[in-house]
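*Asks:* sequence first, then the predicted structure, then my questions.
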Amino acid sequence: MPVLVTGGAGYIGSHVVRQLSEAGYTVVVYDNLSTGFPDALVHGERLVTGDLSDTARLDALFVEYGFSTVLHFAASIIAPESVTAPLKYYGNNTRNTLNLLGACVKHGVERFIFSSTAAVYGIPDSGVAAEESATVPINPYGTSKLMSEWMLRDVCAAHGMRSVALRYFNVAGADPQARMGQRTPEATHLIKVSCQAALGLRDKVCIFGTDYPTPDGTGIRDYIHVEDLASAHLAALSYLEKGGESTRINVGYGSGSSVREVIDMVRRVSGVHFLAEEAPRRPGDPPSLVARADRARTLLGWTPRYDNLETIVADAWRWEKKISGN
């Protein structure tokens, strides 16, 4: 029986789709291609172009394939943008998740894996977030994802579906074979932006905030390689297939790197000393956000393979050079 992956032609989704195909799953991707690319589906997975706001098309898709498992990635993900365009995020993230969950209930889906975010935590007092930490998002992006988690929790309780909500920390890097990676032209991911600056595609990198209460004054994030994040989804799927109960799980490494440390690493890997310019803080950015990620290892049996900033940057750099033609 095929697995449905919404947003499967995007950055994270395409890595998960590839790993699912390599593990022997039949995958159907549903994507509006606003930030996704058909050629990211390297194993010939079936691509259905459509939007989650189109409930009639969504219903027909479920009728055609009879999915019992859904992995849901499709969403808007830029936290600062959500502050200035909140309705876009509540529409694309929360309302469209409601539409998808409605189809899942109607057609008897058994398992659901949700692409959530560490932004649901807001600003933890210690800068470290565990799954039991308070969820106090500071921007509409985090709120839209938390509202989706609440809906998913209640649907599972009412209808017997089981789910895993994976709360991502800062995803970076690319497929080590450079078959896929982050391609969104307006991307705001620090590692991608820094690689573009090293390639001369950007004039500079802005350091948004240098007065945070951190060792070097810049924000600290838990950067996780996209390949490790993708493998956590397969571990979550295996967990549900074995009868695991609904849960929420952080996916990060449990250690952080500052903005300056990331920029220095990109300079070292690329061999290019590009310009980094200090700028005011952005709205919606916490000073520090690092995962407490024990549950992924103990409950899912997840073992990361790429827990190294230099490896993450090197794979991102290889990908950026490929797509830029350098």
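*Replies:* Ah, there it is.

*Asks:* C-alpha from now on. contacts and neighbour counts both.
*Replies:* OK.

*Asks:* what does stretch 313-326 contact?
*Replies:* 172-176, 178, 180-181, 191-192, 195-196, 199, 265-266, 269-270 (C-alpha atoms under 8 Å, 6 or more residues apart in numbering).

*Asks:* switch to 6 Å and redo it
*Replies:* Gly173, Ala174, Pro176, Ala178, Cys195 (C-alpha atoms under 6 Å, 6 or more residues apart in numbering).

*Asks:* same question for stretch 16-24.
*Replies:* Counting by C-alpha under 6 Å, 6+ apart, Ala230 sit against stretch 16-24.

*Asks:* mind checking how far Arg221 is from Ser68?
*Replies:* 35 Å (C-alpha to C-alpha, to the nearest Å).

*Asks:* neighbour-wise, which of these two wins?
*Replies:* Arg221 (25 against 18; other C-alpha atoms under 10 Å).

*Asks:* I'd say that one and Gly256 touch.
*Replies:* Yes - counting by C-alpha atoms under 6 Å, Gly256 is a contact partner of Arg221 at 4.9 Å.

*Asks:* quickly list what's touching both of these two.
*Replies:* Between them, Arg221 and Gly256 share the contacting residues Val290, judged by C-alpha under 6 Å, 6+ apart.

*Asks:* quick one: the helices in the stretch 1-150 of the chain?
*Replies:* Taking DSSP state H, counting those that start in this stretch, the helices of the stretch 1-150 of the chain run over residues 11-22, 55-65, 79-84, 86-89, 96-106, 140-159.

*Asks:* most tightly packed of these?
*Replies:* The highest average neighbour count among these, using mean count of other C-alpha atoms under 10 Å, belongs to helix 11-22 at a mean of 23.

*Asks:* now do the strands in the stretch 101-250 of the chain.
*Replies:* Ranges of strands in the stretch 101-250 of the chain, per DSSP state E, counting those that start in this stretch, are 111-117, 128-129, 162-168, 170-172, 205-208, 220-221, 223-225, 247-251.

*Asks:* and here's the other structure:
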Amino acid sequence: MTVLVTGGAGYIGSHMVRALVDAGESVVVVDNLSTGFSALLPEGVPLFIGDAGDENLVEGVIAQHGVESIVHFAGSVVVPESMRDPLGYYRNNTMTTQSLLNAAVRSGVSRFIFSSTAAVYGNPEEVPVPETAPTRPLSPYGMSKLMTEIMLHDVATAHGMSYVVLRYFNVAGADPLGRIGLSTIGATHLLKIAVEAATGQRAKVDVFGSDYPTPDGSCIRDFIHVTDLVEAHRSALSYLRAGGGSVTLNCGYGRGYSVLETIEAVRRVSMRNFAVSHAPRRPGDIMTMVADTGRIRTLLDWTPKYDDLETIAAHALAWEQKLFLERGGPLQQAESA
């Protein structure tokens, strides 16, 4: 039994591939390498360079490798970019998944795990936010993921497919063993930006919005370590293989940290005092997003191991230092705290 991982050379996808290989699973990857890196994949994992929406490619991979489950990570994930290019997000997220599902149905794949987002909730009325909360996305990114969730539900109902939708909160950190991490140049993840500042690659960190009605005026996020997130995917796969029914689950820790608290955590673990500047709010940003994790903890065999902001920051920093040194950069540009 082989698992097809789309976007498997990207940040989260590559961690998933590593976890599956470490567990003795047979894995195959489809990735167009627009934001992924083939070097992040374990030796021996077949990589097909192309789009997850290329139905002929996907059907060929499924037939050649005996794929029985698909874990779908491929997609675009930057909220501000989606505000500028909504059609690109509907094409790359929603339409690509429609084609992928079409190939899966024709090929008889019956298990599907989808990488969704807490952005489907918009600004939630209650925090922590449960899976039953109203879905009111504030960005084309969130809407493209919600449209895909609806489509997946309808396809599964019509064709006997079982699925797990995992709504990510804020994914961060890197492989604790230092093998892989977030490698995309120009990434917009807060912790990635902060560790780039800590290693002297950025002059400052911009905080978008300091006048929110929160304790320190900045947005609040529920950060989840990428390793815990991929373990949730592995647990979801086991759940489906055991005959579990289709379900939508939040992926977070149920604990929120403000943007400014997160920056301070990076300063502490790096012992670097990098600059922070305040900028206006961005369209599409959500004020407070913290997961209600009761359902995932009850339904899946999943217990987080890295539920600690400083641990997440330390792993992200260690990877960034390794990555920067490999690219030939010095690490002495940031001011010591």
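*Replies:* Alright, I've got the coordinates. Computed from a predicted structure; not experimentally measured.

*Asks:* got a TM-score for the two of them?
*Replies:* TM-score for the superposed chains, counting by TM-score structural alignment, normalised by the length of the first structure: 0.98, backed by 326 aligned residues with a C-alpha RMSD of 0.9 Å.

*Asks:* circling back to that earlier point, what about the strands of the stretch 101-250 of the first structure, which gets the closest to Asp31 of the first structure?
*Replies:* Across the strands of the stretch 101-250 of the first structure, Asp31 of the first structure has its closest neighbour in strand 111-117 (14.6 Å, C-alpha to C-alpha).

*Asks:* quick one, helices of the stretch 201-337 of the second structure?
*Replies:* 226-241, 259-270, 294-299, 309-326.

*Asks:* next, the angle helix 226-241 makes with the longest one.
*Replies:* The one in question is helix 309-326 of the second structure. Interaxial angle, helix 309-326 of the second structure versus helix 226-241 (axes from the mean of the first three to the mean of the last three C-alpha atoms, to 10 degrees): 110 degrees.

*Asks:* in TSV, list the strands of the stretch 101-250 of the first structure along with distance to Ile323 of the first structure.
*Replies:* Output for these, formatted as TSV (distance: least, C-alpha to C-alpha, whole Å):
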stretch	distance to Ile323 of the first structure
strand 111-117	26
strand 128-129	35
strand 162-168	25
strand 170-172	16
strand 205-208	19
strand 220-221	26
strand 223-225	19
strand 247-251	28
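
*Asks:* looking at those, which is buried most?
*Replies:* strand 223-225 (a mean of 27).

*Asks:* from the chain's centroid, how far away is it?
*Replies:* 10 Å (C-alpha atoms, centre = their mean, to the nearest Å).

*Asks:* what does stretch 99-109 of the second structure give?
*Replies:* Worked out by C-alpha atoms, centre = their mean, stretch 99-109 of the second structure lies 23 Å from the chain centre.

*Asks:* who touches that stretch?
*Replies:* With contacts defined as C-alpha under 6 Å, 6+ apart, stretch 99-109 of the second structure is touched by Gly53, Glu55, Glu59, Glu68.

*Asks:* now stretch 263-270 of the first structure
*Replies:* With C-alpha under 6 Å, 6+ apart, stretch 263-270 of the first structure has contacts from His273.

*Asks:* give me the mean deviation of that stretch from the second structure.
*Replies:* Mean deviation of stretch 263-270 of the first structure relative to the second structure after superposition (mean C-alpha distance after the TM-score superposition for the first structure): 0.7 Å.

*Asks:* list the buried residues of that stretch.
*Replies:* Ile263, Asp264, Met265, Val266, Arg267, Val269, Ser270 (16 or more other C-alpha atoms under 10 Å).

*Asks:* distance to Arg111 of the first structure added to those, as a markdown table?
*Replies:* Output for those, formatted as a markdown table (distance: C-alpha to C-alpha, whole Å):
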| residue | distance to Arg111 of the first structure |
| --- | --- |
| Ile263 | 40 |
| Asp264 | 42 |
| Met265 | 40 |
| Val266 | 39 |
| Arg267 | 43 |
| Val269 | 41 |
| Ser270 | 42 |
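
*Asks:* what's the local residue count around Lys271 of the first structure?
*Replies:* No, residue 271 of the first structure isn't Lys; it's Gly. The burial count for Gly271 of the first structure: 10, using other C-alpha under 10 Å.

*Asks:* can you pull the contacts of it?
*Replies:* No contacts exist for Gly271 of the first structure under C-alpha under 6 Å, 6+ apart.

*Asks:* and it, what pairs with it in the second structure?
*Replies:* Alignment note (TM-score structural alignment): Gly271 of the first structure maps to Met271 of the second structure.

*Asks:* for Asp216 of the first structure, same thing?
*Replies:* So, by TM-score structural alignment, Asp216 of the first structure is matched to Asp216.
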